[in-house]
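Asker: This is a predicted model, with the sequence first.
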Amino acid sequence: MPHGYLDKLIYSQGSNNQCRQLEWKTLYDIALGIARGLEYLHQDCNTRILHFNIKPHNILLDKNFCPKISDFGLSKLCERKESIISMACARGKIGYIAPEVFCRNFGEVSYKSDVYSYGMMVLEMVGGRKNIDVGVSQTSEMYFPSWIYEHFDQSMNLNLKGVIAEEEEEITRKLIIVSLWCIQCDPCDRPSITKVLEMLQGNLQSLIIPPRPFVSSQVRSPKTLSHDKIWTISDNEIVFSLSFIV
């Protein structure tokens, strides 16, 4: 793979925060290619394969920047007639792991967990930075999905470096909206990877901005207890703070 791993090409380099090395059209094609790869694993294989480790460090690029999903060390097989799988412990890298993989109160673990990881990865591709950055000057900018949603919601004032042409701006907004759908806390609110492909290849005007993906949601077992789910940032990790009320 002549171009190596995706993570080497998407993050801004150096102290002057110079722009990413890839053009927006290339980033879009890479995101599209990864989604097609996931669709093959989720829908086209005789036995569904759930990767559980989708991140820029596991995406290889050939000479034409065509993406290849690599590192299946954490993957699990799932019969096509089944959508929910059991898992003894969390697997994957902090920052890309779906909430339900940490805590079943968020929902059941399924192929939608890969969709969450995909959404986080595409947001990093758009922002040219890691989702969690403790080196930023303001705390409000530390968790990038929260920052980008706030600015996207406020007249879509993103001010992302390198976005110039109208076509590039449309690509950027489409990638952001699809990503925000992918990282919804409730797996039921996330699209399938097939739907993701449909959204990416459709018209921007047909896409609806989703609700904030990182706010508290309803507990799944009203007979037992309710809880608030809060994301907090500490030393490059997302920590779940769960406060339970009987």
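Answerer: Yep, it's here.

Asker: Please make it C-alpha for all contacts and neighbour counts, starting now.
Answerer: Noted.

Asker: all helices for this structure, in order.
Answerer: Assigned by DSSP state H, the chain shows helices spanning 7-10, 24-39, 99-102, 112-127, 144-153, 166-182, 193-201.

Asker: okay, pairing it with this:
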Amino acid sequence: MLIEKYGSVAPKRYNYRQLKKITMSFQDKLGKGAFGTVYKGSLRDGRFVAVKLLHEATRDQEEFLNEVISIGRTSHVNVVRLLGFCTEGSKNALIYEYMPYGSLENNIYTTVPSAVLGWGKLYDIAISVARGIEYLHRGCNPRIVHFDIKPQNILLDEEFCPKIADFGLAKLCKPKESIVSLAEMRGTIGYIAPEVFSRSFGVPSTKSDVYSYGMIVLDMVGCRKNAKPIVENSSQDYFPQWIYDRVVQGREIETWDVTSETEGIAKKMAIVGLWCIQTFPANGPSMNGVVEMLEKSLDELEMPPKPYLSSPQQSIILSLISSSG
């Protein structure tokens, strides 16, 4: 069998009966996504785990096992660890380490975000996520393009250390390549890079994850969801444009809990986020470049061009939303 070639490198395999025992017959549901339902469980050694039972889709079995092996071989403090898997008939499941503080989404879209995460911690999370994505793009073999970087897929451990999760849309890259071929659009509206939904902007690549990351960083700055990227009336500003104008004009950002001491952190994160969401991939940084920018002082950062958010991009998104509905 394919997975046996990898010996001790491969994650542990469980059967479906063991899976039921680990989850107490799938008693404690943590959440549900497009690709499966996640349950809390515990292993024999007492460790808590998150068990993702995948929907019974017609996935190629060899493709599933290749994905298990590839993710199982990743090793980075900011990538969630795959501890095991199950494939039995139509039942496919992934067993991950348990993240007690849930997703980044649950921690930044609150009434009072500062009650949980201050600006120093938000900055730490931003640079840690960047390093995790950089590792996927450059540090593991085969390299991985995630294609679904969003706040729901950034999980926080007991020390609020972020870990990238949910590789259901990921694509593997050959060595020295960064461009990938896609048969279908993948990602979440509001975080999808322009080149993923229209080749007129470029080709999908590692830069597609950079764009999604930039939208997360701007979310963190403004604590505003990007699920509705098109303004509903003329009195509303699309947040990246609003933040760009304020930074260029040297005005205060006026987001939650910004003080004179933390204004520099907020501005640095805003500038890096704006660099990441350049409409054309060639104009944006690599993930390695993002990490370097985050490590610089605010004075060392250049302002990026204003995000290009005109009618062609909006009409494409609108057509996608209307066709899916």
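Answerer: Happy to help now that I have it. Given the structure is predicted, the values throughout are model-derived calculations rather than measurements.

Asker: care to give me the TM-score?
Answerer: Superposed pair, TM-score by TM-score structural alignment, normalised by the length of the first structure: 0.83. Supporting alignment: 221 aligned residues with a CA RMSD of 2.3 Å.

Asker: Just name the most buried of the helices of the first structure.
Answerer: Ranked by mean neighbour count under mean count of other CA atoms under 10 Å, those are led by helix 112-127, which reaches a mean of 25.

Asker: now the angle between helix 144-153 and it, please.
Answerer: 70 degrees (axes from the mean of the first three to the mean of the last three CA atoms, to 10 degrees).

Asker: which residue numbers in the second structure go with helix 112-127 of the first structure?
Answerer: Mapped onto the second structure using TM-score structural alignment, helix 112-127 of the first structure spans residues 207-222.

Asker: follow-up on the earlier one: looking at the helices of the first structure, spot the one closest to I230 of the first structure.
Answerer: helix 99-102 (11.1 Å; CA to CA).

Asker: mean shift between the closest one and the second structure?
Answerer: Superposed on the second structure, helix 99-102 of the first structure shows a mean distance to its aligned partners of 0.3 Å (mean CA distance after the TM-score superposition for the first structure).

Asker: chain center to that helix, what's the gap?
Answerer: 14 Å (CA atoms, centre = their mean, to the nearest Å).

Asker: residue range for that helix in the second structure?
Answerer: Going by TM-score structural alignment, helix 99-102 of the first structure lines up with residues 194-197 of the second structure.

Asker: you'd agree G107 of the first structure is up against P187?
Answerer: Yes. With contact defined as CA atoms under 8 Å, G107 of the first structure reaches P187; the gap is 6.3 Å.

Asker: Next, show the common contact partners of those two.
Answerer: Common neighbours of G107 of the first structure and P187, using CA atoms under 8 Å, 6 or more residues apart in numbering, are E100.

Asker: Show me which of these two is the more surrounded one.
Answerer: Comparing G107 of the first structure with P187 by other CA atoms under 10 Å, the one with more neighbours is P187, at 23 against 18.

Asker: In the second structure, what sits opposite the more buried one in the alignment?
Answerer: Aligned partner of P187 of the first structure by TM-score structural alignment: P281.

Asker: I'd assumed G202 was in contact with its match.
Answerer: Yes. Using CA under 8 Å, P281 of the second structure makes contact with G202 at a distance of 6.6 Å.

Asker: For the closest residue to K130 of the first structure other than its chain neighbours, which residues are in contact?
Answerer: Spatially, and ignoring its direct neighbours in sequence, K130 of the first structure is nearest to E124 (5.5 Å; CA to CA, 6 or more residues apart in numbering). By CA under 8 Å, 6+ apart, the residues touching E124 of the first structure are I10, Y11, K130, N131.

Asker: Buried among these? Need that as a selection in ChimeraX.
Answerer: In ChimeraX syntax, the buried subset of these is picked out as below (16 or more other CA atoms under 10 Å):
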select :10,11,130,131
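
Asker: As CSV, the contacts of E124 of the first structure with distance to E79 of the first structure would be great.
Answerer: Rendered in CSV, the data for the contacts of E124 of the first structure read as follows (distance: CA to CA, whole Å):
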residue, distance to E79 of the first structure
I10, 35
Y11, 37
K130, 34
N131, 32
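
Asker: From the contacts of E124 of the first structure, pick the one nearest F144 of the first structure.
Answerer: For the contacts of E124 of the first structure, the nearest to F144 of the first structure is N131 (4.9 Å; CA to CA).

Asker: isn't that closest one right next to M120, touching?
Answerer: Yes. Between N131 of the first structure and M120 there is a contact under CA under 8 Å: 7.2 Å.

Asker: Return every residue with contacts to both of those two.
Answerer: By CA under 8 Å, 6+ apart, the residues touching both N131 of the first structure and M120 are G95, P145.

Asker: quick one: what's aligned to A31 of the first structure in the second structure?
Answerer: Checking with TM-score structural alignment, A31 of the first structure has A126 as its match.

Asker: now its match, nearest residue through space, not along the chain?
Answerer: V217 (6.6 Å).

Asker: That neighbour and T206 of the second structure, how far apart?
Answerer: 17 Å (CA to CA, to the nearest Å).
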